[in-house]
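1. Pasted the sequence and its predicted model underneath.
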Amino acid sequence: MIRSLVGTFLVAAAATSLMAVPAGATSSTAGATAVTVTAKPHLIRSKIQFGRCGHTCRIKVRIKNISRTTVVNVRLKARLKINGRHVGTCYDNVGTIRARKARWASCTVRSRSLSRAYDRYLARRSDFNQHVFTTTYYRYYR
């Protein structure tokens, strides 16, 4: 059976007439909605490296499968921010990662806003602080 990364959200309404509250005790959740969240298992870890970053930025990510199951259909999305501003997004299809193994993924960001940020840095008008947010999508056998 193949499971995807999408988590399951269960919402149960708390009925005050059905709740058992001891005598003399007050219930802080009376009349509120109880929410039970079942999130996806986190089966992978990642480590980010930068290459040279100028008018184009090369982003390398090491994705390690920390579970005992094979992870299939692994895809990477990397969002690059320079000085807190979003300058580009890149994607990579990694493939299958066997249990306890690691694979490298890399992608390149090329955009007009990245080029403008680098030009401002060369003209000494701003800094060039790089930050990458990565999201990894995958499926696993269960």
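-> In hand now; what should we look at?
2. Going by C-alpha atoms from here, please, whenever you check contacts or count neighbours.
-> OK.
3. How much space separates residue 106 from residue 50?
-> 10 Å (C-alpha to C-alpha, to the nearest Å).
4. again, but for residue 112
-> From residue 112 to residue 50 the distance is 19 Å (C-alpha to C-alpha).
5. State the number of residues packed around residue 111.
-> Neighbourhood size, residue 111 [other C-alpha atoms under 10 Å]: 14.
6. got it, and the one 10 residues further on?
-> When counting by other C-alpha under 10 Å, one arrives at 15 neighbours for residue 121.
7. Equivalent analysis for the one 10 residues further on, please.
-> Burial of residue 131 is recorded as 16 neighbouring residues (other C-alpha under 10 Å).
8. sorry, back to before: residue 106 and residue 50: which is more packed in?
-> Shown here are residue 106 and residue 50; by other C-alpha under 10 Å, residue 106 has more neighbours (20 against 14).
9. element containing the more buried one, please.
-> According to DSSP states H and E, residue 106 maps onto strand 102-110.
10. ok, structure two:
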Amino acid sequence: MVKSLAGTVLVAAAAASLMAAPAAASAESSGLTATTASAQLIRTKVYFGRCRDTCQIKVRIRNVSRTNIFDVRLNARLRINGRNVGTCYDHVGSIRAKKTKWAACTVRSRSLSNAYNRYLDGVADFNQYTNTTVNYRYYR
């Protein structure tokens, strides 16, 4: 049996569906069964490489479980001063049990370049923040 999880997105979706159903009777009447989200099998840590007019995002992905995970994909959304300036994607592959892999992607966009130019002109700050989502599948 193959299971599929999507980082924090699955946890938020499961929590929202559980809050939307106030009683078990409403879940039974619609034919749905209420389930909780399972534990996440990975831990991530984000590092920034060179971040000027292009920004390199590096992510360390650790498999903390005893199962091998495969089809691992990274989605990263870069925000500068609270504004979304671009996204990037990377296909990592498979990660064996208790092992670590690195993923990296580069954001190149006009809005990132404009934000950096405003920083060089002294008009605005250059506070960078990244939201990352790691999707993966595993055998159970």
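-> It's in. Values in this document were obtained by computation on a predicted structure and should not be read as measured data.
11. circling back to that earlier point, would you mind giving the residues in structure 2 matched to the strand holding residue 106 of structure 1?
-> Counting by TM-score structural alignment, strand 102-110 of structure 1 lines up with residues 100-108 of structure 2.
12. equivalent range in structure 2 for stretch 70-80 of structure 1?
-> Under TM-score structural alignment, the match for stretch 70-80 of structure 1 is residues 68-78.
13. Alignment lookup: residue 43 of structure 2 to structure 1.
-> Using TM-score structural alignment, residue 43 of structure 2 pairs with residue 45 in structure 1.
14. Pull out the buried residues from the helix or strand containing its match.
-> Element membership for residue 45 of structure 1 (DSSP H and E) is strand 44-53. Of the residues in strand 44-53 of structure 1, 44, 46, 48 count as buried by neighbour count, 16 or more other C-alpha atoms under 10 Å.
15. Kindly report the same for stretch 120-134 of structure 2.
-> Applying 16+ other C-alpha under 10 Å to stretch 120-134 of structure 2 flags 126, 128-130, 132-134 as buried.
16. just the strands in structure 2 please.
-> Secondary structure of structure 2 (DSSP state E): strands at 2-6, 42-51, 54-63, 69-80, 83-95, 100-108, 128-139.
17. circling back to that earlier point, name all residues that sit in contact with residue 106 and residue 50 of structure 1 at the same time.
-> Listed contacts common to residue 106 of structure 1 and residue 50 are 58-60; contacts here mean C-alpha atoms under 8 Å, 6 or more residues apart in numbering.
18. check contacts around residue 44 of structure 2.
-> 59-62.
19. now do 10 Å
-> 7, 59-63, 100-102, 132-134 (C-alpha atoms under 10 Å, 6 or more residues apart in numbering).
20. List just the nearest of those residues to residue 38 of structure 2.
-> Among the contacts of residue 44 of structure 2, residue 7 lies closest to residue 38 of structure 2 (C-alpha to C-alpha), at 10.8 Å.
21. Please name the nearest non-neighbouring residue to residue 87 of structure 2.
-> residue 77 (4.4 Å; C-alpha to C-alpha, 6 or more residues apart in numbering).
22. From residue 84 of structure 2, how far off is that neighbour?
-> With the distance defined as C-alpha to C-alpha, residue 77 of structure 2 ends up 7 Å from residue 84 of structure 2.
23. Find the residues that touch each one of the two.
-> 129-130.
24. That's all I had, so thanks and see you.
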